[in-house]
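Engineer: sequence and computational prediction follow.
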Amino acid sequence: MPKKIAFSVIYVTDEDPKYKSTELNTHAPTVKGWQTSKNCEYPQEIVLQLERRCTLNKIQILAHQYLIPSKIELFSSNEDTNMISDVTNINWEYLGYITLSDNQSTGFKSRELKSANVPKCLVSFIKLKLHKNHNNSYNINNQA
């Protein structure tokens, strides 16, 4: 039966000082969320360490209503969490990618929840690689 797995953000390439990656560690309506810094370089990466090793077959991502990456690549690793001292030493397996709507049809008012089936695998870490944002008049600083 599918269930939500707790995780911690252990690495990001960039973040806005007002919207830190640690915001992603808490799941509640009052959470501000994470954003890249203004006019950042793409792609951006986020590495998540799962609470425990688990079998993964689906990922869900909730996107902002107008700070939207055009594509997110998904990677997994089953390395022992006790053996990792630096995220650059993690060996990644490519799982695929998802594309996100530019959200013009909703007037940039709705957030997109994207579910992606991935090849079934045992996972300790997940890496998300966010590609250039969709351009729109609300996102003047090219953030995701």
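Structural biologist: It's in. All values derive from a computational prediction rather than experimental measurement. Numbering: from 1, shown residues only.
Engineer: make it CA atoms for all contacts and neighbour counts henceforth
Structural biologist: Will do.
Engineer: my guess is L62 contacts L113. True?
Structural biologist: Yes. With contacts counted by Cα atoms under 8 Å, L62 reaches L113, the gap being 4.4 Å.
Engineer: quick check: neighbours shared by these two?
Structural biologist: Common contacts of L62 and L113, defined by Cα atoms under 8 Å, 6 or more residues apart in numbering, are absent altogether.
Engineer: what packs against the host helix or strand of S8?
Structural biologist: In the assignment (DSSP states H and E), S8 maps to strand 7-12. Packing partners of strand 7-12 (3 or more Cα pairs under 8 Å, 6 or more residues apart in numbering; DSSP states H and E): strand 44-62.
Engineer: quick one, the strand it packs on and strand 7-12 angle?
Structural biologist: Angle of strand 44-62 versus strand 7-12, following axes from the mean of the first three to the mean of the last three Cα atoms, to 10 degrees, is 150 degrees.
Engineer: packing partners of the next helix-or-strand element following strand 44-62?
Structural biologist: Once the chain leaves strand 44-62, the next helix or strand it forms, by DSSP H and E, is strand 71-77. If contacts are counted by 3+ Cα pairs under 8 Å, 6+ apart, strand 71-77 sits against strand 93-99, strand 113-130.
Engineer: take this one as well and set it beside the first:
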Amino acid sequence: MELVLAQNEIPQLLKVLELSKNRGIYLLSGNLASGKTTLVKAMVEALGVEENVTSPTYLTALEYGESIYHYDIYQKDLNTLFALGFLEELEKEGWHFIEWGDENLAKILKNIGLPFWHILITQEGNKRKYSIRGI
């Protein structure tokens, strides 16, 4: 499924995802400044958490509320993350938003049976195209 939306139209995407009902893993991919963190901000807000959402670039992970997890794995080695317990973190009940989730991570999640949504964000003028697939 694909949606082309302006920033103020992101709630339409959240309705399609049925975010409040669909806890789980959301891989967010796209170029630098494509809107990954902006999407996470909207998702956290839609889940009723009023916290300042920033990209966890240097921390790798941030937690909002009691069960919302936000990761940035840009240029991080997956094997190192796995050795640090990343897969175990993803098994926690809640919403897991992973910026820079790529096909390598998608294949691993699929192979071990962890379902996820993959959202590719690309720029289309002053809007963003959200290509969504659930696995």
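Structural biologist: Received it, and whenever you're ready, just let me know what you need. No experiment lies behind these values; they were computed from the predicted model shown.
Engineer: TM-score for these two?
Structural biologist: The pair, once superposed, lands on a TM-score of 0.30 when counted by TM-score structural alignment, normalised by the length of the second structure; 68 aligned residues with a Cα RMSD of 4.5 Å.
Engineer: can you tell me which of the helices and strands packed on strand 71-77 of the first structure is most buried?
Structural biologist: When you average the neighbours per residue for each of those (mean count of other Cα atoms under 10 Å), strand 113-130 leads with a mean of 17.
Engineer: that strand relative to strand 44-62, how many degrees between them?
Structural biologist: 180 degrees.
Engineer: helices or strands up against strand 113-130 of the first structure?
Structural biologist: Using 3+ Cα pairs under 8 Å, 6+ apart, strand 113-130 of the first structure is in contact with strand 44-62, strand 71-77, strand 93-99.
Engineer: relative to strand 71-77, how tilted is the first one?
Structural biologist: Between the direction of strand 44-62 of the first structure and that of strand 71-77, the angle (the same axes, to 10 degrees) works out to 100 degrees.
Engineer: how about strand 44-62 of the first structure: buried residues?
Structural biologist: Going by neighbour count (16 or more other Cα atoms under 10 Å), the buried part of strand 44-62 of the first structure is 44-50, 53, 56.
Engineer: can you name every helix or strand that that strand contacts?
Structural biologist: Going by 3+ Cα pairs under 8 Å, 6+ apart, strand 44-62 of the first structure lies up against strand 7-12, strand 113-130.
Engineer: distance to F75 of the first structure added to these, as JSON lines?
Structural biologist: Compiled in JSON lines, these are given as follows (distance: least, Cα to Cα, whole Å):
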{"stretch": "strand 7-12", "distance to F75 of the first structure": "14"}
{"stretch": "strand 113-130", "distance to F75 of the first structure": "5"}
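Engineer: for these, which one sits closest to S76 of the first structure?
Structural biologist: With Cα to Cα, the closest approach to S76 of the first structure among those belongs to strand 113-130: 4.6 Å.
Engineer: with adjacent residues omitted, what lies nearest to K129 of the second structure?
Structural biologist: Taking Cα to Cα, 6 or more residues apart in numbering, and ignoring the residues beside it in sequence, K129 of the second structure has V4 as its nearest neighbour in space, at 4.2 Å.
Engineer: how close does the one you found sit to T122 of the second structure?
Structural biologist: Distance, V4 of the second structure to T122 of the second structure, using Cα to Cα, to the nearest Å: 9 Å.
Engineer: compare the two (neighbour count), which wins?
Structural biologist: T122 (20 against 17; other Cα atoms under 10 Å).
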